[in-house]
Structure formats: C-alpha cells, structure tokens
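K.L.:
give me the fold of what follows.
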Amino acid sequence: MASSPENTMMSPSVWHPRDVTEAWTFKRLLESDSAYVAGGTLLRTQWESGQATMPKHFIDLSGIPGLSGIEEDDRALTIGALTTLGECRRDARVAERCPMLASAIGSIAAASVRNLATVGGNVVSRVGDSLPALIVCKAEFEWCTGLSAVTEDAFEWAERLQVQLPKASNLLLRIIVPYVKATELVPRRFGAYHKVGRREAFTPSLVTVALGGGMKADGSIADITIAAGGGQTLPHRLHGAEKLLKGQPIGAELLRDVHEAVMNGYKPKSDPFATDAYRKKTAANLVVTELWKSRSASAAAGEEANRDGA
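P.N.:
Purely as a prediction, here's the structure:
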C-alpha cells in the first residue's frame, strides 16, 4: 500500500506509488503542492538556486516497475523514462542506432550526475539538452494520462509547449526512437548534435543544435530536420532553413541563405550569460558547417563509388 511519512516543518512528504496509475492519481490530488521525483538532479539544482520552490510532497517514481531499461525490436529502441542518462550513454544499442542521442546525453553534466539523472527528467524539464536530438530522431513520447496511455510525437509536444504548459499530472512512461535507414532512393543519411556552453564541459548549455536528414545519389537533400534549444530556450524546429534545403544540392549560395534562415528562425531565450545575437550566430554557424561536412562526405562517397565501378 502506498504510504507517506509524517509531515515535518523541514521536510516534504514522500509518497511511494505502486504503479503509474496510482502515481498519476497522487499528482491529480496533490496538484501544484507536489512533484514527480526520480533522479531529482535538475529539481535539486532549481530549488537550491531559487528558480523553483520545493513542494510539500514528493511522488517517488523509483519503485514503479517497468519504467526503466532499454529494449529494441526491428522498428525502434524503447527507453524507459526512469533509465538513467548514464545507462543510455553506455548502451551500445543507443550508440549504434541513434548516435546523435548518445552524443547529446554524453554532453549533459558529469558522469556522476548522469548516473542519477533520468532521460525522462531531462525531457519533462522542457529545456533538456537531449530534446533537440530527440526531435530530429523523430522520437515519440508515451504518457500516462490517467487510465490510458497516449503517444505523442516529440516535435508536436515541443511545439505545443510554445503556447501552453503540459498537464502537470501527465507522467512520461517511455521514449520510442524509430530507426531511420538508408534506402535505394535515399542512399545516404547524415546527422549531428552540438552543444555550446560557457566552458568546455560540465556546463549549462547556451546553444544546442541537432540536424539530420537524407541525401539522394545526386547530392540533393531528400529530407531534413533541424532543431535548436539551449539554456532556458524551449527547443523548436527551424522550418525556414528546412524548407530552403529540401530538394536542393548543397552549395555556397544555398548555405548563405540557410545561415540567414537559422538566424531568423531560432528564438533563444535571453539570460545574463550570452546575447541573443551570439546564440543566433552560433546556431547558424553550426548548422551550415555540418551541412558542408555532409556535402563533402557525400561527394567523397560518390567518387569512391565511381572508382569501384570503373
């Protein structure tokens, strides 16, 4: 049976639900006086810095079975929301199937923090550094919304955050990352993730950028997704830059236009550490650099294929 210690003046109550439905019910009953907690690393940072008030009740998710671990089938990787960032970073399947996500997770905090922090906590923070990568990887989020589970595209969820807060009672259960493979029509896939902070490592991000897509044999872009976040910026796609690129071969003139589109489409949230102009230019530089690398790699692969066929 779920239980709670006696309340004290100094410590919040801690509730231990037996399953996700019970956890969701506690949250609905306790509302804004409560918080879901698993690793708690980001929440603790927010409380200590005064960015958020410590609630009267913690709903401890750590004892609920089935919310951690990584599984794979022939379609996708499924990552439980309570899987730690460290587990994701070390898992060979994540590195092989979604290297962009592995790179994003590896850039978050120090190893000791990643061994406590969960991938679900990074997502529901709404500004987690893994989110641009998950958007580009076309991940899906599965939520407990009461008696039923609802699956939502990561991009659609992130877009909705721009206009309204999510229901606090919704509980993230798992993250589904589909495999995207090369095909005869789109023989080359490319992708990259970058995080820029105030120092080289173990630092909050100023800018995070992820991009991924496919390239046809003739070097034109078949599909492309670009997302950016960083700091307290809600991650969002850069539709203007995507539209310019789709169907086009990468060249210097196009990249100049893409650079401008990223500058116009990226909407970073201000803070004392870096100007909006710096963040915009940094994001634009990262995007066009990766696109140029992809063009060069595609050209080199084409030349090798021509030599082999000669």
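
K.L.:
going forward, measure contacts and count neighbours with C-alpha atoms only.
P.N.:
Will do.

K.L.:
let me see the ranges of the strands in the stretch 1-150 of the chain.
P.N.:
13-15, 34-37, 57-60, 70-72, 76-80, 140-144, 149-153 (DSSP state E, counting those that start in this stretch).

K.L.:
now those in JSON lines, with mean neighbour count?
P.N.:
What follows is those, written out as JSON lines (neighbours: other CA atoms under 10 Å):
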{"stretch": "strand 13-15", "mean neighbour count": "20"}
{"stretch": "strand 34-37", "mean neighbour count": "22"}
{"stretch": "strand 57-60", "mean neighbour count": "22"}
{"stretch": "strand 70-72", "mean neighbour count": "15"}
{"stretch": "strand 76-80", "mean neighbour count": "21"}
{"stretch": "strand 140-144", "mean neighbour count": "21"}
{"stretch": "strand 149-153", "mean neighbour count": "15"}
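
K.L.:
of those strands, which is nearest residue 120?
P.N.:
Checking those against residue 120 by CA to CA gives strand 76-80 as the closest, at 7.7 Å.

K.L.:
between strand 140-144 and that closest one, find me the angle.
P.N.:
40 degrees (axes from the mean of the first three to the mean of the last three CA atoms, to 10 degrees).

K.L.:
in TSV: the strands of the stretch 1-150 of the chain, plus distance to residue 86.
P.N.:
Putting the strands of the stretch 1-150 of the chain into TSV (distance: least, CA to CA, whole Å) gives the following:
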stretch	distance to residue 86
strand 13-15	25
strand 34-37	17
strand 57-60	20
strand 70-72	12
strand 76-80	13
strand 140-144	20
strand 149-153	24
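
K.L.:
now residue 18: how far from residue 101?
P.N.:
Separation of residue 18 from residue 101 (CA to CA, to the nearest Å): 30 Å.

K.L.:
still on that earlier bit, residue 125 is nearest to which of the strands of the stretch 1-150 of the chain?
P.N.:
Shortest distance between residue 125 and those, using CA to CA, is found for strand 34-37: 11.4 Å.

K.L.:
re the thing from before, residue 166 is nearest to which of the strands of the stretch 1-150 of the chain?
P.N.:
Nearest of the strands of the stretch 1-150 of the chain to residue 166, taken as CA to CA: strand 140-144 at 11.2 Å.

K.L.:
which stretches in the stretch 151-300 of the chain count as strands?
P.N.:
Under DSSP E, counting those that start in this stretch, the stretch 151-300 of the chain gives strands at 171-178, 188-197, 205-215, 221-230, 233-237.

K.L.:
looking at the ones you listed, which is nearest to residue 260?
P.N.:
Among the strands of the stretch 151-300 of the chain, strand 221-230 comes nearest to residue 260, with 14.1 Å by CA to CA.

K.L.:
which strands and helices lie in contact with the closest one?
P.N.:
helix 131-136, strand 205-215, strand 233-237, helix 239-245 (3 or more CA pairs under 8 Å, 6 or more residues apart in numbering; DSSP states H and E).

K.L.:
for comparison, sequence B:
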Amino acid sequence: MAAREYAVSGRTKDSPVIWFPREVEEAWEQKRTRGENASFIAGGTVIQMQREQGVPCPSHLISLENINEMNGIVRMDSYLRIGALNSLEDVRKSHEVQQYFPCLAEAVRNIAAPAVRNRGTIGGNLMYGKGDTVPALLVLDASVSYFYAGSPHTLPVLDFLENKVDGLVTAFWIPYPINENRRSFSFYNKVGRRESFSLSVVNAAGRMELGEDGRVQKAALAAGGGNIPAQCLEEVENRLCGSHLSLETLQELYSLMLDTFTPPSDDFFSAAYKQKTAANLILSQLYSNAERNGGKEKDG
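P.N.:
Model prediction:
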C-alpha cells in the first residue's frame, strides 16, 4: 500500500507534507527519494524542540506511527524485544523492564516531564544522540535493529553509535540475565541543572555480578549525558573484575575514573567537574551496594 499524504487544512507553503507509510521498507524508500528534504518522525518531541529553537522543519515528515512491527515489548527466547516506537512511558511501566532491567526503568523515569515521556519514543531517544537511556542500554549489552540501504541489520548499541549509522531504528534487543540466581545489582543516576527537566550534566549506569565469595565476576559501567558521547568505562570494569568492593578498590577506582573518563567542557561545566561528578555517581552506588552485600572487606 502506498504511503498516504496528510494534507493540512489551511496549509501554507512552509508547512511540511506528512506521509504515513505502513511498512519499514516503504518508510525507507520515502526517505531515500526525498533525501535531506525529509525526516522520520515518531513522538515528535525533538522536532518540536528544534522548531522552538528556530531550526527549520523539513518539507516532508515521514510519520512512523502506523508501522506495527516497530511496536511492542515482548520476551523472545533469551531477549526482551522493545520496539523503537514504544513510548518512554511504555518502557518505564513494562513489568519485564522493571523486574529484569531496573536501571533502564530508572533512566527513563529521569527523562523530562511526564508529557514528554508519553510522546517521546525509545528509538528517538537513541537517535537524538544525547538520550539519557544510552548508558543504561550500554551496560545491559543491548543491540539495536535498524533498516539501511534496503535491508535489515543488527548491531550492539555501542557499535551503532560509534559508526554513526544513519539507519531507521526498528527495535532494541536486551539479553536476559543468564543466571538469575547470581548475586547482582544495577543502577542509574543522573545530575542535571534542573532535575529531570533539562539535559543531563552527567549520567551514569552500571551492572555488577558477584560470585559466592563476594568478588565481582562481571562489571559493566557507562557514563554520558548532555554533550558527552556515552562511554563504556572498560579500564574501570577490568579493574573491578576479580575484586571485592572494598574501600581500597573504590579509592583506586576514583583515580582511574578521573584518568579514563574524558568528557568535553561546555559553557556551563568544565571537563574536570564532569569527571569528578561521574566518579562520585558511580562510586557512591558501588559503596552503597557493597554495604548491602557485605563486600567492603579488603582484597586479599
């Protein structure tokens, strides 16, 4: 079925034409045909914000709202599949997300106001490039499916971002914990200028799996926010693995964070401030969980 044009009553020459494709392939062809004169639109929160900032609206908007395959939150074997068109509030309220991936639910809870979460989509949050969900998706080993150049593809979220893929995001895939009985915890935290109603200054997420002896078996840490491309903190993760969450380890991690997390400065905050803030966010969470898990003994 061909894409349907939506003609706005009283439309002026500067108003965009809105198209409503019903399939991913059709949406991609619409964008390929019109190039820079067209943009995909889902919740529309980013385009609305850009218009308020004086950025011209494209002459063609390709609405994705009628593409059923881009919706739904469902368990598929060992993965939770989240359609890119699901609203942020859909993700936050999902029982599966709350039970198995609480750091993602917490990340969404910290995004903007309820009205924005009801309209904004998780796919749009990734494509925005400054989305608060990205660190949580990274530590959860999430992958993203997207349509590009006539065919579907899937990449880890980190590779998708680093390669700056210009594709149509269709879904996210998050692996369920392999051993649900293993001692584990996750967290997400954010520092912003006005709580959740502004871009983050810094946000951070983490996920830990502990062995029977209390040592860290697996660690995943990421930080980003604002104008900071989300970063996986691999050197800090490597230092954690095999260690107890002891005060000695945490003190060492603080110095390592300052050396390896490399955010840019901006008009409001220096790089050094962001480094210290990220280190404090992560280490305060590790310390709190070490208290609950009795893991603050010295490494031996």
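
K.L.:
so after superposing, what's the score?
P.N.:
Overlay of the two chains. TM-score (TM-score structural alignment, normalised by the length of structure 2): 0.91; 293 aligned residues with a CA RMSD of 2.1 Å.

K.L.:
picking up where we left off before, just the helices and strands packed on strand 221-230 of structure 1: most buried one?
P.N.:
helix 131-136 (a mean of 29; mean count of other CA atoms under 10 Å).

K.L.:
pull up the gap between residue 160 of structure 2 and residue 202 of structure 2, please.
P.N.:
Remark: distance between residue 160 of structure 2 and residue 202 of structure 2 (CA to CA) = 21 Å.

K.L.:
excluding chain neighbours, what is closest to residue 126 of structure 2?
P.N.:
residue 134 (6.5 Å; CA to CA, 6 or more residues apart in numbering).

K.L.:
measure the aligned partner of the one you found in structure 1 to residue 23 of structure 1 for me?
P.N.:
Using TM-score structural alignment, the partner of residue 134 of structure 2 in structure 1 is residue 131. Noted for residue 131 of structure 1: a distance of 24 Å to residue 23 of structure 1, by CA to CA.

K.L.:
please apply the same query to residue 205 of structure 1.
P.N.:
Relative to residue 23 of structure 1, and taking CA to CA, residue 205 of structure 1 is found at 31 Å.

K.L.:
how about residue 104 of structure 1?
P.N.:
With distances taken as CA to CA, residue 104 of structure 1 is found 29 Å from residue 23 of structure 1.

K.L.:
same check on residue 78 of structure 1?
P.N.:
21 Å.

K.L.:
same check, this time on residue 293 of structure 1
P.N.:
Separation of residue 293 of structure 1 from residue 23 of structure 1 (CA to CA): 47 Å.

K.L.:
likewise for residue 264 of structure 1?
P.N.:
Distance of residue 264 of structure 1 to residue 23 of structure 1, given as CA to CA: 42 Å.

K.L.:
what do you get for residue 192 of structure 1?
P.N.:
37 Å.

K.L.:
just residue 67 of structure 1 next, same as before
P.N.:
12 Å.

K.L.:
the more surrounded of those two?
P.N.:
Set side by side, residue 67 of structure 1 and residue 23 show more neighbours around residue 23, with 24 against 20, by other CA atoms under 10 Å.

K.L.:
nearest spatial neighbour of residue 121 of structure 2, chain-adjacent residues omitted?
P.N.:
Excluding its sequence neighbours, the residue lying closest to residue 121 of structure 2 (CA to CA, 6+ apart) is residue 87, at 4.1 Å.

K.L.:
what's the match for the one you found in structure 1?
P.N.:
Using TM-score structural alignment, the partner of residue 87 of structure 2 in structure 1 is residue 84.

K.L.:
what's the local residue count around that match?
P.N.:
25.

K.L.:
over to the one 5 residues further on?
P.N.:
Neighbours of residue 89 of structure 1 under the rule other CA under 10 Å: 22.

K.L.:
surely it and residue 105 touch.
P.N.:
Yes: Residue 89 of structure 1 lies in contact with residue 105 (CA atoms under 8 Å); the separation is 6.2 Å.

K.L.:
quick revisit: ok, the residue nearest to residue 121 of structure 2 to residue 115 of structure 2 distance?
P.N.:
Distance of residue 87 of structure 2 to residue 115 of structure 2, computed by CA to CA: 11 Å.

K.L.:
now swap in residue 65 of structure 2 and tell me
P.N.:
For residue 65 of structure 2 relative to residue 115 of structure 2 (CA to CA), the value is 18 Å.

K.L.:
residue 272 of structure 1 -> structure 2?
P.N.:
Under the alignment (TM-score structural alignment), residue 272 of structure 1 maps onto residue 267 of structure 2.

K.L.:
ok, the residue nearest to the spatial centre of structure 1 - contacts?
P.N.:
When structure 1 is reduced to its mean C-alpha position, the nearest residue by CA atoms, centre = their mean turns out to be residue 131, at 1.6 Å. By CA atoms under 8 Å, 6 or more residues apart in numbering, the contact list for residue 131 of structure 1 reads 122, 123, 229, 235.

K.L.:
how about those residues in CSV, adding distance to residue 201 of structure 1?
P.N.:
Converted to CSV, the contacts of residue 131 of structure 1 look like this (distance: CA to CA, whole Å):
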residue, distance to residue 201 of structure 1
122, 18
123, 20
229, 17
235, 21
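
K.L.:
need the contact list for the spatially closest residue to residue 136 of structure 1 that is not a sequence neighbour.
P.N.:
Residue nearest to residue 136 of structure 1 in three dimensions, not counting chain neighbours: residue 225, with 5.6 Å by CA to CA, 6+ apart. By CA under 8 Å, 6+ apart, residue 225 of structure 1 lies in contact with 136, 211, 212, 213, 237, 238, 242.

K.L.:
swap in 7 Å and give it another go.
P.N.:
If you count contacts by CA atoms under 7 Å, 6 or more residues apart in numbering, residue 225 of structure 1 has them with 136, 211, 212, 213, 242.

K.L.:
kindly tell me how buried residue 282 of structure 1 is, as a neighbour count.
P.N.:
A count of nearby residues for residue 282 of structure 1, using other CA under 10 Å, gives 18.

K.L.:
for residue 276 of structure 1, see how far away it is.
P.N.:
As judged by CA to CA, residue 282 of structure 1 and residue 276 of structure 1 stand 10 Å apart.

K.L.:
now do residue 230 of structure 1
P.N.:
On the measure of CA to CA, residue 230 of structure 1 and residue 276 of structure 1 end up 11 Å apart.

K.L.:
what about stretch 75-83 of structure 2, start to end distance?
P.N.:
12 Å.

K.L.:
actually, stretch 53-65 of structure 2.
P.N.:
Terminal residues of stretch 53-65 of structure 2 are spaced 25 Å apart (CA to CA).

K.L.:
show residues contacting that stretch.
P.N.:
Contacts of stretch 53-65 of structure 2 (CA under 7 Å, 6+ apart): 15-21, 27, 37-42, 51.
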